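Participant: Starting from these lines, generate the structure:
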Amino acid sequence: MSQKPIPVIAIHGGAGTILRSAMNAELEQRYNQALSGILQAGAALLAAGAPALEAVTEAVRLLEECPLFNAGKGAVYTEAGGHELDACVMDGATLAAGAVAGVTRVRNPVLAARVVMQHSGHVLMIGPAAQDYVAQHGIELVDPNWFDTPERLAQLQRAQQAAGGAMLDHDGATSLAKDAAEEAAPLDPDRKFGTVGAVALDANGKLAAATSTGGMTNKRVGRVGDTPVVGAGCYANDRVAVSCTGSGEMFIRAVAAYDVSALMEYAGLSLEEATRRVVQDKLMRIDGRGGLIAVDAQGGVALSFNTEGMYRGYARVGQAPVFAIYGDDGDAGDGAAS
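Facilitator: Purely as a prediction, here's the structure:
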């Protein structure tokens, strides 16, 4: 009889041009504290016997509540000066999934995605109708201004003054930090992908994934990326759980999250090999920048990205969390941690 793997959770807070030169010590500490605290909270749930779906939902909810990341509070602005939020959750044991897209008043889109999964009989609901539905099931709605932060507004103004194109959140904040020493994400806001996510394996060997985002700075109203698309930005089955962050259109075209599972199942690749194939080969062929986190049924963890950095980490029950920001951080760098 094989021994059950130790429960584990992994999280990400976006990928992009994350530069040490643009990160001051105080801001770096804030990111590290956020990553560490959320990993510890998720691991504590798993240690208490919580299912993987509960652990990833709570981890992403905490990421949504943290204005350092582009999901929930601190979400980036659309071209019209508002916020449109997307999220997805998936239970690997049952293949049940729920997602919301283009919501503007849901405080925690990941909780809304759970409601869609558990109560609606649907997989994806969008816009005001989704908000009304999840509110009927107790999900908190807030004034759209609740998501505002001065740092994100500065990113929008910079994007609109520059070229008028959409910016990927973590890429643009590096320039802001350099230019004005503002308390913005130390990513170049022109080349940062500000999705958050979590994947977990619980004590019963079950897997789950959750992903949430505010999208891209100055994005076209109505644009939806990979985050709420099952198989693109979020996927879980009984083999692997995956959460992605990156140039959403490319991750959709590559069906990136599901492709990790397909390479493991049909090509016999290991978790590390499958994630590297998707992130470093298939996505790069179509200029797909970003990364993903994944956990397999044996408790293996992959944290793979093709950008200069990715906010990331993992925690096994009973062990100290491992977390990192930059591409040259070895212990939680690109690749897998067994």
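
Participant: contacts, neighbours, all on C-alpha from now
Facilitator: Fine.

Participant: All the strands of this protein, in order from the start?
Facilitator: Taking DSSP state E as the criterion, the chain carries its strands at 8-18, 85-91, 96-103, 124-126, 187-193, 195-201, 207-213, 234-236, 240-246, 290-296, 301-305, 309-316, 322-326, 335-337.

Participant: list the helices and strands the fourth one packs on?
Facilitator: In other words, strand 124-126. strand 96-103 (3 or more Cα pairs under 8 Å, 6 or more residues apart in numbering; DSSP states H and E).

Participant: repeat for the third one
Facilitator: In terms of contacts (3+ Cα pairs under 8 Å, 6+ apart), strand 96-103 is packed against strand 85-91, helix 109-115, strand 124-126, helix 127-136.

Participant: Repeat the analysis, applying 10 Å as the threshold.
Facilitator: When contacts are defined as 3 or more Cα pairs under 10 Å, 6 or more residues apart in numbering; DSSP states H and E, strand 96-103 packs onto strand 85-91, helix 109-115, strand 124-126, helix 127-136, strand 207-213, strand 234-236.

Participant: helices or strands up against the second one?
Facilitator: In this structure, helix 109-115 packs against helix 52-65, strand 85-91, strand 96-103, strand 124-126, helix 127-136, strand 207-213, with contacts taken as 3+ Cα pairs under 10 Å, 6+ apart.

Participant: Can you tell me which of these is nearest to Ile11?
Facilitator: helix 52-65 (7.6 Å; Cα to Cα).

Participant: now the angle from the closest one to strand 85-91?
Facilitator: 160 degrees (axes from the mean of the first three to the mean of the last three Cα atoms, to 10 degrees).

Participant: follow-up on the earlier one: could you dump the helices and strands packed on helix 109-115 to a markdown table with mean neighbour count and distance to Arg30?
Facilitator: Formatted as a markdown table, the helices and strands packed on helix 109-115 follow (neighbours: other Cα atoms under 10 Å; distance: least, Cα to Cα, whole Å):
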| stretch | mean neighbour count | distance to Arg30 |
| --- | --- | --- |
| helix 52-65 | 26 | 13 |
| strand 85-91 | 32 | 24 |
| strand 96-103 | 27 | 28 |
| strand 124-126 | 19 | 33 |
| helix 127-136 | 17 | 32 |
| strand 207-213 | 37 | 20 |
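
Participant: Adding distance to Val301, write these out as a markdown table.
Facilitator: Shown next, in a markdown table, are those (distance: least, Cα to Cα, whole Å):
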| stretch | distance to Val301 |
| --- | --- |
| helix 52-65 | 14 |
| strand 85-91 | 18 |
| strand 96-103 | 22 |
| strand 124-126 | 28 |
| helix 127-136 | 33 |
| strand 207-213 | 12 |
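
Participant: Next, the second sequence, to be compared with the first:
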Amino acid sequence: MGTSHSVMLVEDEFPNKYSKRKLYSCGFWQYNGLGDTKNTKEFTEIPFFFEHDDILEISVGYEHNLILTSNGKLFGFGNTQFGRLADTSTSNHLIPFQIEIPGFSIYDEDVFKCHIHCGASNSFLFLVYFNNFEKDLIHLFRRKEFCDISFKTKNGEVIEAHQLILQNRLNQNQIEKLRKIISNKSIKESNQIFEMIYSNRIINTKLYSEIKEIIKEEKLSESMRRLFEDETTKDFIIERNGKSIKFHKLILIMRSELYRGMFLLVTDDKSNKVTDYSEISDEAFQIFEYWIYSNQIKKEIQLTKEIIYEIEKSVDYFQLNPIKPNLLDFALQEFKKQTKNQN
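Facilitator: Alright, predicted model coming up:
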């Protein structure tokens, strides 16, 4: 509710199970953009001419309104005074218009969740970004080259995932329950369910209520550390200095551009090993090994300037995904802490 108007968000159910959210309003027309040129004493539908932009969220201010759509577009209507709708025009908007945000995209693939809020004479846009693991896991899910397990939606579409990730997050019975849940969902809902399982984030509250019983209540970092310790499922070997170090191929693909590119280019090569030609010490390599699974550096490792330099080389050599806090940033912070404690 605003000062002189009210807005209602309604979801209509059609026989084909396709839902479309609609907006209705009533009250004083002049500032609030009710889609009419007179006051309305009954709820009246607000014209919204963007058929493929289903409404996710609506926020109502004193005399203005914001709409956030499912494909990441922002719309506004009402009083434009004080720039509250990010619009320079002096006339009020009776119907919703798209608000352009220069150099910025709400639908950036790194954005996990977006919220809008109207104040009295201002507007706010809140963004929550994926962290390292969440972003990398979401990217892995969206890339289908290395998927090895499939599910069918209610319309018969096939959605693919990664068995290693699912088995790390769910047990076999839970995977079968997931298969049954997916069989009753649309492709859009199914994608959201898998992204919640992969990232451990509540992307859709309604869908999460259906799958929360089958998801382990644990931090994503704990799940990844468990994978690091599981030698039985590691299926790839990096040989260096006469030693063989085991990894999960999927984790290398997920965390390192070097190995993702290597595996994409050599699709016919069924070899499960490779030689590491990087000029870094075993200690620096151990830091890389533990980092890609945990986003951490083992506490017992004493960092030095020489190791920091080698870490910088390893970040470049293995082409670790450049999202902060990255390995080098984290190592520098830990080095400063260790140096301070020693002094």
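
Participant: Provide the TM-score value for the superposition.
Facilitator: After superposition, the two chains reach a TM-score of 0.24 (TM-score structural alignment, normalised by the length of the first structure), with 125 aligned residues with a Cα RMSD of 6.1 Å.

Participant: Select, out of the helices and strands packed on helix 109-115 of the first structure, the one closest to Ala315 of the first structure.
Facilitator: Taking Cα to Cα, helix 52-65 is the member of these nearest to Ala315 of the first structure, at 11.8 Å.

Participant: residue ranges of the strands in the second structure, please?
Facilitator: Going by DSSP E, the second structure shows strands at 5-13, 19-27, 40-45, 55-60, 64-69, 74-78, 93-98, 111-118, 123-129, 149-152, 158-161, 236-240, 243-247, 273-275.

Participant: out of these, which comes closest to Ile287 of the second structure?
Facilitator: Set against Ile287 of the second structure and scored by Cα to Cα, the strands of the second structure come closest in strand 243-247, at 12.9 Å.

Participant: Can you check what angle separates the closest one from strand 236-240?
Facilitator: Using the same axes, to 10 degrees: strand 243-247 of the second structure against strand 236-240 is 150 degrees.

Participant: which helices and strands does strand 243-247 of the second structure pack with?
Facilitator: The contact analysis (3+ Cα pairs under 10 Å, 6+ apart) places strand 243-247 of the second structure against helix 220-229, strand 236-240, strand 273-275, helix 282-294.

Participant: one more time with 8 Å, if that's ok
Facilitator: By 3+ Cα pairs under 8 Å, 6+ apart, strand 243-247 of the second structure packs against strand 236-240.

Participant: on that earlier part again, tabulate the strands of the first structure (a markdown table), appending distance to Glu65 of the first structure.
Facilitator: Listed next are the strands of the first structure as a markdown table, based on distance: least, Cα to Cα, whole Å:
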| stretch | distance to Glu65 of the first structure |
| --- | --- |
| strand 8-18 | 12 |
| strand 85-91 | 13 |
| strand 96-103 | 16 |
| strand 124-126 | 21 |
| strand 187-193 | 18 |
| strand 195-201 | 11 |
| strand 207-213 | 11 |
| strand 234-236 | 20 |
| strand 240-246 | 18 |
| strand 290-296 | 20 |
| strand 301-305 | 23 |
| strand 309-316 | 16 |
| strand 322-326 | 19 |
| strand 335-337 | 28 |
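
Participant: Of all these, which one is nearest Ile38 of the first structure?
Facilitator: Comparison of the strands of the first structure against Ile38 of the first structure by Cα to Cα identifies strand 8-18 as nearest, at 8.4 Å.

Participant: quick one on the thing from earlier: of the helices and strands packed on helix 109-115 of the first structure, which approaches Val322 of the first structure most closely?
Facilitator: Among these, the nearest to Val322 of the first structure by Cα to Cα is helix 52-65 (15.2 Å).

Participant: Next, the angle from the closest one to strand 207-213.
Facilitator: 20 degrees.

Participant: Quick check: which of the strands of the first structure is nearest to Gln136 of the first structure?
Facilitator: strand 124-126 (14.1 Å).

Participant: give the contact list for Ile159 of the second structure.
Facilitator: Contact partners of Ile159 of the second structure, counting by Cα atoms under 8 Å, 6 or more residues apart in numbering, are Ser150, Phe151, Lys152, Thr153, Ile187, Ser190, Asn191.

Participant: cutoff 7 Å now
Facilitator: Neighbour list for Ile159 of the second structure: Ser150, Phe151, Lys152 [criterion: Cα atoms under 7 Å, 6 or more residues apart in numbering].

Participant: nearest to Leu137 of the second structure, of the residues you listed?
Facilitator: The closest of the contacts of Ile159 of the second structure, once distances to Leu137 of the second structure are taken by Cα to Cα, is Ser150, at 17.1 Å.

Participant: still on that earlier bit, for the strands of the second structure, could you give me a markdown table that also reports distance to Asp136 of the second structure?
Facilitator: Output for the strands of the second structure, formatted as a markdown table (distance: least, Cα to Cα, whole Å):
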| stretch | distance to Asp136 of the second structure |
| --- | --- |
| strand 5-13 | 34 |
| strand 19-27 | 31 |
| strand 40-45 | 42 |
| strand 55-60 | 25 |
| strand 64-69 | 25 |
| strand 74-78 | 27 |
| strand 93-98 | 31 |
| strand 111-118 | 12 |
| strand 123-129 | 12 |
| strand 149-152 | 19 |
| strand 158-161 | 14 |
| strand 236-240 | 19 |
| strand 243-247 | 17 |
| strand 273-275 | 23 |
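
Participant: Indicate which one of those strands is closest to Glu334 of the second structure.
Facilitator: For Glu334 of the second structure, the closest of the strands of the second structure is strand 123-129, at 23.8 Å, according to Cα to Cα.

Participant: which secondary structure elements does that closest one contact?
Facilitator: On a contact count with 3 or more Cα pairs under 7 Å, 6 or more residues apart in numbering; DSSP states H and E, strand 123-129 of the second structure meets strand 111-118.

Participant: one step back: including distance to Arg158 of the first structure, could the helices and strands packed on strand 96-103 of the first structure go into JSON lines?
Facilitator: Shown next, in JSON lines, are those (distance: least, Cα to Cα, whole Å):
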{"stretch": "strand 85-91", "distance to Arg158 of the first structure": "21"}
{"stretch": "helix 109-115", "distance to Arg158 of the first structure": "27"}
{"stretch": "strand 124-126", "distance to Arg158 of the first structure": "29"}
{"stretch": "helix 127-136", "distance to Arg158 of the first structure": "27"}
{"stretch": "strand 207-213", "distance to Arg158 of the first structure": "20"}
{"stretch": "strand 234-236", "distance to Arg158 of the first structure": "30"}
